[in-house]
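J.: Turn this into a structure:
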Amino acid sequence: MNDTGQAKPLLEPERAVTAARTRVSLIADGLRRDIHEGRFRPGDRLPSEAELTRQHSVSRTVVREAVALLRSEGLVEARKGSGVFALNPADAQRRPFSDLDVERLSSVIELFELRSAFEIRAAALAAARRSAAQIEAIVAAHEAVAAVFDNNQSTRQADFEFHYAIAEASQNKRFPEFLSLIRPGIVPRVELEVGGGVPRTYVPNPDLIREHEKIVEAIFDADPDRAEQAMKLHLEGSLQRYRDMLRHNSERERQGSRL
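T.: Now for the predicted structure:
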């Protein structure tokens, strides 16, 4: 990293971290699709950890993370000594956060308010508890965000990975589990609609990289108070942008109703 927020070239270990996360998503997406399409019906046993490891040529850690993601979504359950079994996806739809509408600004705001309540604390815990490997993962995730930002691409996926790496570094497994639980509702900014089904033009937060950099620096320096403050400013800044957007849309609708 440098003071301009430009990303350094990714090193091999950093590429490995990003690739592992991608493989987790791919495996989880495939199993999720199989459950929703009925290949695995409620009560069916999923392939074993060893089988999935062989099928996808990945480590057991990657498979476990993919299964943990599905467990957080209520799509599978692990039975001790028996394996992992599919649950009814209709029941999963009734789980918390399943009704989040990511195209409604009001839902976006609700989610950011909730994220602020726990991610600010997660950043402080990460600064106090992170391991050397977790620092490397956070830095790699930050640089991945900077890379897509510099290419004018959506930062949605990379941004999630950044926040997830911080949650893992808190050493409290409930933080990354909770982040995975609300992941479907973490907003794809490019998909928010202006009105009438017209997609909103993707406009990234111009201060995103510098805000992330301040969080990374505080965690690296093992400064919980500074990490907490940096995360608070980052999330509250995003929250305020969406509140302003909602206010603007409401004013425009009122003006349109007078015509």
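J.: from here on, contacts and neighbour counts on C-alpha atoms
T.: Noted.
J.: Flag every buried residue along stretch 207-226.
T.: 208-220, 222-226 (16 or more other C-alpha atoms under 10 Å).
J.: Show me the strands in this protein, by range?
T.: 76-79, 83-86, 193-195, 198-199 (DSSP state E).
J.: What segments of the protein are helices?
T.: 12-36, 49-56, 60-72, 89-92, 105-129, 132-150, 156-169, 174-181, 208-220, 224-258 (DSSP state H).
J.: and residue 146, how far is that from residue 139?
T.: 11 Å (C-alpha to C-alpha, to the nearest Å).
J.: one more to line up against the first:
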Amino acid sequence: MSSKIKPIKSVSLVEQVEQRILEFLKENRFKSGDSLPGEIELAENLGVSRNIVRESLSRLRMLGVVESKKRKGMFIAEPDILSGIERIMDPDLLGEEAMQHIFELRLVLEVGMSELLFIRKKDSDIVKLQEIVDREANDPLCKTDLQTRLAYEIEFHSYLYKMSGNGTLNRFQSMLLPVFHFMMQQESKAAAEPKRGSISHNDLVETLRNGTAYEFRENMRNHLTPHFSKLS
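T.: Alright, predicted model coming up:
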């Protein structure tokens, strides 16, 4: 026989019950705010002890799927999809490959959010970005001090995420900052003078002011060329 029997995954009883509760919630179309059956009812229906159900519910609570209210029981919560990532987004905890992948994700997000920026940009946003650009241009430390350059880089690009009007995207970018800062530091060690793209922050502001979403996407890609050129 050419086909092979797939190995059985080792899954604890708590994990099985957790999965079955999730399936139950989906099958019965539970929504945020709906009340869950009690521990006793769940234990009887699943044929396990209350301790197993309690532990499974505790895991779901940690994921933000359920919440408990004093004297009212358990309810479906609206999960915070970024909370788990937020806890471990630390260069000291992540391996080199993981940080490289996260840095690449940042590049993809910045090139890809041009449509959102053009849909939601306001005159006040252009004024704010121009103010950052002018401070950067008039700061003599930008030519000699990497930390100063990084500070302006982070301030400018962080404001673009804020302009997107997408709270999840903006929060995710804030979580990426430690990895972004670490990777930029690593790049600076590899070259005496980190390279810059031919498109500056000022060029990007001008494109936001008078250009199109397509032009901005192309210019952002050019702006980030030094980083893209290092990908393999």
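J.: Name the residue in residue 146 and residue 139 of structure 1 with the higher neighbour count.
T.: residue 146 (25 against 22; other C-alpha atoms under 10 Å).
J.: correct me, but that one touches residue 211?
T.: No. The pair residue 146 of structure 1 / residue 211 is not scored as a contact, 11.3 Å apart, by C-alpha atoms under 8 Å.
J.: quick one: the spatially most central residue of structure 2 from residue 205 of structure 2, how far?
T.: The residue lying closest to the centre of structure 2 (C-alpha atoms, centre = their mean) is residue 172, at 3.2 Å. Note on residue 172 of structure 2: its distance to residue 205 of structure 2, by C-alpha to C-alpha, is 23 Å.
J.: just residue 190 of structure 2 next, same as before
T.: Taking C-alpha to C-alpha, one finds residue 190 of structure 2 at 29 Å from residue 205 of structure 2.
J.: What's the match for the residue nearest to the centre of structure 2 in structure 1?
T.: Using TM-score structural alignment, the partner of residue 172 of structure 2 in structure 1 is residue 178.
J.: and the nearest residue to its match once chain neighbours are set aside, how many neighbours does it have?
T.: Once flanking residues are discounted, residue 178 of structure 1 sits nearest to residue 72: 7.7 Å by C-alpha to C-alpha, 6 or more residues apart in numbering. A count of nearby residues for residue 72 of structure 1, using other C-alpha under 10 Å, gives 19.
J.: Tell me which residues touch residue 72 of structure 1, please.
T.: 177, 178, 180, 181 (C-alpha atoms under 8 Å, 6 or more residues apart in numbering).
J.: same question, residue 233 of structure 1
T.: By C-alpha under 8 Å, 6+ apart, the neighbours of residue 233 of structure 1 are residue 211.
J.: How about residue 155 of structure 2?
T.: residue 132.
J.: cool, residue 170 of structure 1 as well?
T.: Per C-alpha under 8 Å, 6+ apart, neighbours of residue 170 of structure 1: 122, 123, 124, 125, 126, 127, 128, 129, 130.
J.: Equivalent analysis for residue 218 of structure 1, please.
T.: 127, 224, 226, 227, 230.
J.: for residue 193 of structure 1, same thing?
T.: Counting by C-alpha under 8 Å, 6+ apart, residue 193 of structure 1 touches 103, 104, 199, 200.
J.: From these, list the buried ones, please.
T.: Neighbour-count burial (16+ other C-alpha under 10 Å) applied to those gives residue 103.
J.: okay if I get the contacts of residue 193 of structure 1 as TSV plus distance to residue 90 of structure 1?
T.: Formatted as TSV, the contacts of residue 193 of structure 1 follow (distance: C-alpha to C-alpha, whole Å):
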residue	distance to residue 90 of structure 1
103	22
104	23
199	29
200	31
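J.: Would you mind finding the match for residue 150 of structure 2 in structure 1?
T.: Per TM-score structural alignment, residue 150 of structure 2 is aligned with residue 156.
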